[in-house]
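*Asks:* following is a predicted model, sequence given first.
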Amino acid sequence: MIKTVALVSLSAGTIGEDFVKHEVNIGLKRLEQFGLHVKIMPHAMKGIEYVKNHPKERANDLLAAICDEEVDMILCAIGGDDTYRLLPYLFKNNELKEAIEKAEKRKIFLGFSDTTMNHLMLHKLGFGTFYGQSFLADVCEMEDDMLPYTKKFFEELIKTGNIKEIVPSDVWYEERTDWSESAVGTERTKHENEGFQLLQGKPVFAGKILGGCLESMYDIFDNSRYPDTISLCEKYNLFPSLEDWRGKILLLETSEEQPDPKHYRKMVETLKKVGVFDVVSGVICGKPMNELYFDEYKKIIVDVIDNPNISVVANINIGHATPRCIIPFGIEAEVDAVNQKIRFA
């Protein structure tokens, strides 16, 4: 049972801005209604500019949350685009490793999007994490309650410390275009959801799941966004080795940037060049936001992998399309497209 949650801004400092104050207040109240005590880490609410310019302080917040014996769960505020900048402050002098070793209990770590970088950082040290939801994107939902499918998994995680199985959501929601205070209480537009879609390969496959936001993983090999991403990520060996990927299930989902098919192909081809598709047991793909380019993405992933023996299942309710489930990393999983379930050991 989770009792105390540490709220961290490891990427963007959005929750410190006035324009989201109404959302933050909703989210904090909801966490309290779950019976949770919330610890807002010292720099989490400093705002976008401060957080952007102080990666060391972001790293310190993570280290402090890991070492705080009251904290049961570390909840990421939101994603962003420069989480890789925490690497020197977590690995140069083994700061993250020592914090994990000193902690008397293992914390639950939950986040998605650019938090993919943090998941990979913690994975390097054998720290299992949970992918799929964040404070601002999910707990702060402006409907009268969290979206039911999303809430189901969040409640399961805080009550049991784990996720047993995932089934598809009956519906999916269009992303909001109005985030103002006047939109509080308004419902999202929803559509019927089709369930998990087997694109190729065996319908049942197993392995530990790892991956996340495709754009974040692509940034490890590309300097288009920031000039030092490749050098920093190489220096600290952020991307797992092929031996580490062997037998795992690769999770891929796309961000709110909604990459066009040409860019999506380029990013997937980059993972192919690295050799990931030669060693994984299968691939699961999140539904893209608003289903934009969904048909194109499905054709591209099959075309680029170019191996019909690799199982690929799409339309998982994870990542940037709502609602969102939560996927444990580092736990044996079985994907069953026939029975529309992902089960965890």
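*Replies:* Perfect, I can see it now.

*Asks:* only C-alpha atoms from now on, for both contacts and neighbour counts.
*Replies:* Noted.

*Asks:* so what's the residue count around residue 147?
*Replies:* Around residue 147 there are 19 other residues, counting by other Cα atoms under 10 Å.

*Asks:* quick test: name the residue nearest the centre of this structure.
*Replies:* By Cα atoms, centre = their mean, the chain has its centre lying nearest to residue 112, at 2.0 Å.

*Asks:* the stretch 101-250 of the chain: strands as residue ranges?
*Replies:* With DSSP state E, counting those that start in this stretch as the criterion, the stretch 101-250 of the chain has strands at 108-111, 130-131, 165-166, 171-173, 190-192, 197-200, 204-213, 249-253.

*Asks:* mind putting the ones you listed into CSV with mean neighbour count and distance to residue 275?
*Replies:* Shown next, in CSV, are these (neighbours: other Cα atoms under 10 Å; distance: least, Cα to Cα, whole Å):
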stretch, mean neighbour count, distance to residue 275
strand 108-111, 24, 26
strand 130-131, 24, 23
strand 165-166, 18, 28
strand 171-173, 20, 33
strand 190-192, 12, 36
strand 197-200, 18, 19
strand 204-213, 23, 14
strand 249-253, 24, 12
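
*Asks:* here's the one I want to compare it with:
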Amino acid sequence: MITPSYPPKPVPGDRIAVISPSGGLPGVLPLPYELGLRRLREDYGLEPVEYPTTRTMGATPQARADDIHAAFADPEVKAVIASIGGSDQITVLPLLDREVLRAHPKPFFGMSDNTNLLLYLRNAGIVGYHGASVMAELGRPGAMHPQTADSLRAALFTSGAYELRPAERWRDTARDWADPATFEAEPETRPGTGWTWLNADQVVEGRSWGGCLEIIAWLLMADREISHDLSDYDGQVLFLETSEEMPSGEEVFHTLRNMGERGLLQRFSALLMGRPKTWDFLRPHTPEEAARYAAAQRTAVQRALDAYAPGLLTVFDVDLGHTDPQLVIPYGGTVRVDGPARRITVTY
């Protein structure tokens, strides 16, 4: 496995490509998208550049692959960000030209279904950034969460160490993006509960690997972008999170169990488990139901770890993935997990 390198960073005034590798949801729900574009311009000083499929629902995998190639190959574009996630980016991967991306390394920002492209870039030797899509994070009603905004700014423009900190206030509920009233006020948040540490008598440092658990499961099933030389994963830091599809505790256990049966789970030196998404429009859990769902997921993760990776340094409820605030994780970049000090530091 190639050790990924950090691509050059943009500076304010540069152009940033906005692409939709999974689906052109900006064309259906323009309000959070336009707000996200405005914040890229006004808050970060970057000039967004759109491509043919950025706002096109139903674009073919080839058309989306073409946009990825064009965004990376354009010498005037200094970074790339996804508009949103989706569910079929895996069909784009076989159409990508790894040499085109490798010849034009750029920071790529995305999460959820964009785990596909992040892993593809990692395997091409390029550090990406898990987090901060245009619609969900930059297009947050009222204002960006300050912790998300600060993490994104550091990941975009700086190259040093950055300490992740537990959320003081957080949420995983949402309001209707099609309703203009949604964007007139800050979303409701609840007090932070901190992170939970297991086997925290260790300090580990390694390159990160992982992303959205459901996407990792699909990639494993398709045998795509996963190394067959399991020693490639020795000592790396695994980070995982679950999406608004809210897989059951049993589904989470089965995925981790199968990673263990493959011999993969036990290779990592630490696990950062994102705070689970516990609410969706299709499943609007009460606070009590949400708490039970989160507890069931934690039990499932612990069950798999007990069977395949006992003693693994693990941190639960890290503010990454489908939660707000969302801390950016350098995908393939360096992560240091200091158990005794209860500190997580990433290198952007």
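*Replies:* The structure has been received and is ready for your questions. Nothing here was measured: the structure is a model prediction, and the numbers come from that model.

*Asks:* ok so, going back, so what's the residue nearest to the centre of the first structure up against?
*Replies:* 76, 78-79, 131-134, 212-213, 319 (Cα atoms under 8 Å, 6 or more residues apart in numbering).

*Asks:* map it onto the second structure.
*Replies:* With TM-score structural alignment as the matching criterion, the partner of residue 112 of the first structure in the second structure is residue 111.

*Asks:* tally of neighbours for the alignment partner in the first structure of residue 232 of the second structure?
*Replies:* Aligned by TM-score structural alignment, residue 232 of the second structure pairs with residue 244 of the first structure. For residue 244 of the first structure, the tally of surrounding residues (other Cα under 10 Å) stands at 13.

*Asks:* residue 244 of the first structure: what's it in contact with?
*Replies:* By Cα under 8 Å, 6+ apart, the contact list for residue 244 of the first structure is empty.

*Asks:* any idea how far it is from residue 91 of the first structure?
*Replies:* Distance of residue 244 of the first structure to residue 91 of the first structure, computed by Cα to Cα, to the nearest Å: 19 Å.

*Asks:* same question, residue 45 of the first structure
*Replies:* In this view, residue 45 of the first structure and residue 91 of the first structure are 24 Å apart by Cα to Cα.

*Asks:* ok, residue 27 of the first structure next?
*Replies:* 32 Å.

*Asks:* what's the answer for residue 143 of the first structure, then?
*Replies:* For residue 143 of the first structure, the distance to residue 91 of the first structure equals 40 Å [Cα to Cα].

*Asks:* cool, and residue 116 of the first structure?
*Replies:* 17 Å.

*Asks:* my read: residue 55 of the first structure touches residue 87, true?
*Replies:* No: in this structure, residue 55 of the first structure is not within contact of residue 87 by Cα atoms under 8 Å, at 9.0 Å.

*Asks:* counterpart of residue 253 of the first structure in the second structure?
*Replies:* In the second structure, residue 253 of the first structure lands on residue 241 (TM-score structural alignment).

*Asks:* and what of residue 28 of the first structure?
*Replies:* In the second structure, residue 28 of the first structure lands on residue 37 (TM-score structural alignment).

*Asks:* any idea which helix or strand carries that match?
*Replies:* helix 30-42 (DSSP states H and E).

*Asks:* following element in sequence after that helix, please.
*Replies:* Using DSSP H and E, the helix or strand that follows helix 30-42 of the second structure towards the C-terminus is strand 47-50.

*Asks:* equivalent range in the first structure for that following strand?
*Replies:* Mapping strand 47-50 of the second structure onto the first structure (TM-score structural alignment) gives residues 37-40.

*Asks:* once aligned, what mean separation remains between the matching stretch and the second structure?
*Replies:* Here the mean offset of stretch 37-40 of the first structure against the second structure after fitting is 0.7 Å, by mean Cα distance after the TM-score superposition for the first structure.

*Asks:* same thing with stretch 60-67 of the first structure?
*Replies:* Mean deviation of stretch 60-67 of the first structure relative to the second structure after superposition (mean Cα distance after the TM-score superposition for the first structure): 0.9 Å.

*Asks:* that stretch corresponds to what range in the second structure?
*Replies:* Under the alignment (TM-score structural alignment), stretch 60-67 of the first structure falls on residues 66-73 in the second structure.

*Asks:* flag every buried residue along that stretch.
*Replies:* For stretch 66-73 of the second structure, the neighbour count (16 or more other Cα atoms under 10 Å) marks 66-73 as buried.

*Asks:* ok, so of these, who is nearest residue 263 of the second structure?
*Replies:* Distance to residue 263 of the second structure across those (Cα to Cα) is lowest for residue 68, with 32.9 Å.

*Asks:* from residue 83 of the second structure, how far off is that closest one?
*Replies:* Taking Cα to Cα, one finds residue 68 of the second structure at 13 Å from residue 83 of the second structure.

*Asks:* what do those two both touch?
*Replies:* residue 19.

*Asks:* who's in contact with residue 14 of the second structure?
*Replies:* 45-47, 76-78.

*Asks:* the residue mapped onto residue 346 of the second structure from the first structure - nearest residue in space that isn't next to it in sequence?
*Replies:* Using TM-score structural alignment, the partner of residue 346 of the second structure in the first structure is residue 344. Nearest non-adjacent residue to residue 344 of the first structure, counting by Cα to Cα, 6 or more residues apart in numbering: residue 333, 4.5 Å away.

*Asks:* with residue 194 of the second structure instead?
*Replies:* Of all residues beyond its chain neighbours, the one nearest residue 194 of the second structure is residue 166 (5.4 Å), with distances taken as Cα to Cα, 6+ apart.

*Asks:* again, but for residue 67 of the first structure
*Replies:* Excluding its sequence neighbours, the residue lying closest to residue 67 of the first structure (Cα to Cα, 6+ apart) is residue 103, at 5.1 Å.

*Asks:* my read: that neighbour touches residue 66, true?
*Replies:* Yes: counting by Cα under 8 Å, residue 66 is a contact partner of residue 103 of the first structure at 6.5 Å.

*Asks:* now the aligned residue in the first structure for residue 91 of the second structure: how far from residue 71 of the first structure?
*Replies:* In the first structure, the residue equivalent to residue 91 of the second structure is residue 85, according to TM-score structural alignment. The gap separating residue 85 of the first structure from residue 71 of the first structure is 24 Å, by Cα to Cα.

*Asks:* just to revisit the earlier point, the nearest residue to the residue nearest to the centre of the first structure once chain neighbours are set aside: neighbour count?
*Replies:* Among residues not flanking residue 112 of the first structure along the chain, residue 132 sits closest, at 5.1 Å (Cα to Cα, 6+ apart). Residue 132 of the first structure has 26 neighbours, counted by other Cα under 10 Å.
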